[in-house]
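K.L.:
sequence and predicted structure are below.
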Amino acid sequence: MMGQPESKSGLSAIYRNNLVKSAWLVALVLLLATLCLLSISVGTRQVPWQDVFTAVQGQINSVDQAAVAMRIPRTVLSVIAGSALGLAGAVMQGVTRNPLADPGILGVNIGASLAVVIGLAWFGMSVAYAYVWTAILGAGLTAVFVYTIGSMGRGGATPLKLALAGAATSVALSSFTIAVVLPRNDIAGGVRSWQIGGVGGATFDTIQLVLPFLAVGFVISLLSSRKLNTLALGDDLAVGLGEKVALARGMAGLGAILLCGATTAACGPIGFVGLVVPHLCRLLVGVDHRWLLPFSALSGASLLLLADVAGRLLARPSELEVGVVTAFIGAPFFIWIVRRQRVREL
């Protein structure tokens, strides 16, 4: 009888906690909807709201409405790519138990980029689906390579070793990409522009091309939430609870690789979204991946949309690619995480 009030208060606390998280979730959805409206109305040409709503309904009768029609696929791609990168970052941090894990920092995006460049320069790749498959293959091989290198030596795959292995791999692959592109003036301009990372050339054809791969990646990643919670307890305890650690890591990693590869094929390598977003979401909902993963997807979409809109406003009448803006945001954040975690403790 003495334990009954305590159990009721515990359930009440859980209910309040879930209520707060649900409120944050609604707020994120509203923020994302607001940013979508800003994305299709703000740019080099300011469009009145009346023309925005007219263009959304499919009626194109003016230059302003035509501008909105061009921004709609850009906005859709920003939402999809941002959510994919945010979710992939959260999954990678869960799989590696590494607060510095990110598709960019671990070299996964660069590996996908290099694979596409090699396909273009050496094999004359021209089929649309080949870009996506090649990017996913490059992302997967790079992820396996970095994890293998980071696992060598005493202590296994520590966060610091993984971060260093990823950074070294990124530099090496970036240099190799430049070496592949330099002799090929016919593709150099397009490749350099694509490597910055952006959503400016978005079309619905591009979105339809990568959507099936992203959908599978989203499903696998979100279904891995419980397994990531178990992995967070440590390998020994996870095995004791009946978890197949290698299989759990492999499935979650596959979801992240599909998300990274398909996004890189569509937008180029965009960095730091997967690093910044999960850390901010943990401040809102804690470390439970059942909440963290959907929050990271929504927050990633919001961040990339915000970066895209900011890039258009800061460099009028031109624009900054979204990859440049996210680097400005992410680099100081990365330094702050390293200082906060204290490198010797990673």
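P.N.:
Good, I have the coordinates.
K.L.:
every contact and neighbour count from this point should use C-alpha atoms.
P.N.:
Will do.
K.L.:
contacting residues around the closest residue to Ala188 other than its chain neighbours?
P.N.:
The shortest distance from Ala188 to any non-neighbouring residue, by CA to CA, 6 or more residues apart in numbering, is to Val181 (5.6 Å). Contact partners of Val181, counting by CA atoms under 8 Å, 6 or more residues apart in numbering, are Val117, Ala121, Ile187, Ala188, Val191.
K.L.:
make a ChimeraX selection of the buried ones in those residues.
P.N.:
In ChimeraX syntax, the buried subset of the contacts of Val181 is picked out as below (16 or more other CA atoms under 10 Å):
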select :117,121,188,191
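K.L.:
this is the other structure I want to compare:
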Amino acid sequence: MNAPLTAQANPRNVVASRSLLLPLVAAGLFLLLVVIGSLIYGAGPVTPREALAALAGTGSDEAWFVIRELRLPRTLIGLATGLALGIAGALLQAMTRNPLAEPGLLGVSAGAGFAVAIAILFGASTATLTTLIAQVGALAGCSLVIAATRVQGLGNDPVRLVLAGATLSGLLLALTSMLMLMDQRAADEIRFWITGSIAGKSLATFQATLPSLIIALTLVVVVARPLAAMALGERAAVGLGHHPGRIRFLITVTVALLVGAATALAGPLIFVGLVVPFIARAFSGPDIRKTLWLCLPIGPAVVLAADVASRLMAAPAEMPLGVVTALIGAPVLLAIVRAGRMPSL
């Protein structure tokens, strides 16, 4: 009796794997294109043809210097930022069972940004210290999100939860503005950083966040399966041997590590954690494990594509990355809110 059942189950698994493979390959190819675009396009004097020649080893020293010292670190930081925010958004949405949950909308990024602003005010300058402070702030913001989802009626209403998160974000942004009035030097640095940008960052900044990203991705592997079980309900998850409270705690820590690292790298970018899981779920369905797999290439691709656009839209100047991500994400948010029904999670 078992053999026919097994034989019937295998084709379904093969079909499911193939259905995920095609969007994964497509997202990977798009990511490759935007990585190349990030290396060859810029607002500076080096043209795409000169950049391609430098990558081929036949270009000028000036072009190779621009790629090696400016565009390559920027590309790596864009990859890390998109990866962190995309996965953090998917985890938040699955944990709260809310398709509008996003680090930038719920105050997690604002908490990290406020903590970094305090650190800058007190003279923090090293990348490691900024990363640690951002993660502490993100942890506080994420904890408030978890508390909000436990409030009667709030966690089950996507719009009310986002309004609560927007209130928290507004409060933290107001406090950040107050900090900017205390020190002109810090104000200039905070003002540039808070708009969101990955320009002018060094490889040292990227390397300082790598330990946090590695730990966070390890935790993602740990929580993915229990989180998928929690989608069936907490009683079902407990019946399968999982502990929902422990899983929520691990997700909180994971999101704090991811958002803190991304905020230290690029500033408080909004809507990335909303757009990336939204695109991934369009191909993967509600299964969080498939969604997380697709977020791996889609998150970096979205951030790098937005960054390339920020270089070209206002050349020879550059538009802040945070402005471009807002231009991309705002229509997606409106589309979700105006939909006849929320996507099931």
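P.N.:
Here it is on my side, so go on. Since the structure is predicted, the reported quantities are computational estimates derived from the model, not experimental observations.
K.L.:
among the contacts of Val181 of structure 1, name the ones in helices.
P.N.:
The helices, defined by DSSP state H, take in Val117, Ala121, Ile187, Ala188, Val191 from the contacts of Val181 of structure 1.
K.L.:
closest one of those residues to Leu32 of structure 1?
P.N.:
Val191 (30.5 Å; CA to CA).
K.L.:
residue ranges for the helices of the stretch 51-200 of structure 1, please.
P.N.:
For the stretch 51-200 of structure 1, the helices defined by DSSP state H, counting those that start in this stretch occupy 63-96, 108-123, 128-151, 159-181, 185-196.
K.L.:
these into TSV, with extra columns for distance to Leu32 of structure 1?
P.N.:
Compiled in TSV, the helices of the stretch 51-200 of structure 1 are given as follows (distance: least, CA to CA, whole Å):
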stretch	distance to Leu32 of structure 1
helix 63-96	8
helix 108-123	25
helix 128-151	27
helix 159-181	31
helix 185-196	24
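K.L.:
most packed of the ones you listed?
P.N.:
Among those, ranked by average contacts under mean count of other CA atoms under 10 Å, first place goes to helix 63-96 (a mean of 25).
K.L.:
what packs against that one?
P.N.:
helix 3-41, helix 49-56, helix 204-223, helix 225-231, helix 245-267, helix 273-285, helix 289-314 (3 or more CA pairs under 8 Å, 6 or more residues apart in numbering; DSSP states H and E).
K.L.:
so how far is the first one from its chain's centroid?
P.N.:
Looking back up the chat, that one is helix 3-41 of structure 1. 22 Å (CA atoms, centre = their mean, to the nearest Å).
K.L.:
okay, angle between that helix and helix 289-314 too, please.
P.N.:
30 degrees (axes from the mean of the first three to the mean of the last three CA atoms, to 10 degrees).
K.L.:
identify, from the ones in helices among the contacts of Val181 of structure 1, the entry nearest to Gln4 of structure 1.
P.N.:
Among those, and counting by CA to CA, the member closest to Gln4 of structure 1 is Val117, at 64.1 Å.
K.L.:
now that closest one: how far from Gly111 of structure 1?
P.N.:
10 Å (CA to CA, to the nearest Å).
K.L.:
ditto for Leu241 of structure 1
P.N.:
35 Å.
K.L.:
same question for Thr134 of structure 1.
P.N.:
Taken as CA to CA, the span from Thr134 of structure 1 to Gly111 of structure 1 is 10 Å.
K.L.:
cool, and Gly155 of structure 1?
P.N.:
26 Å.
K.L.:
same check, this time on Ser225 of structure 1
P.N.:
On the measure of CA to CA, Ser225 of structure 1 and Gly111 of structure 1 end up 26 Å apart.
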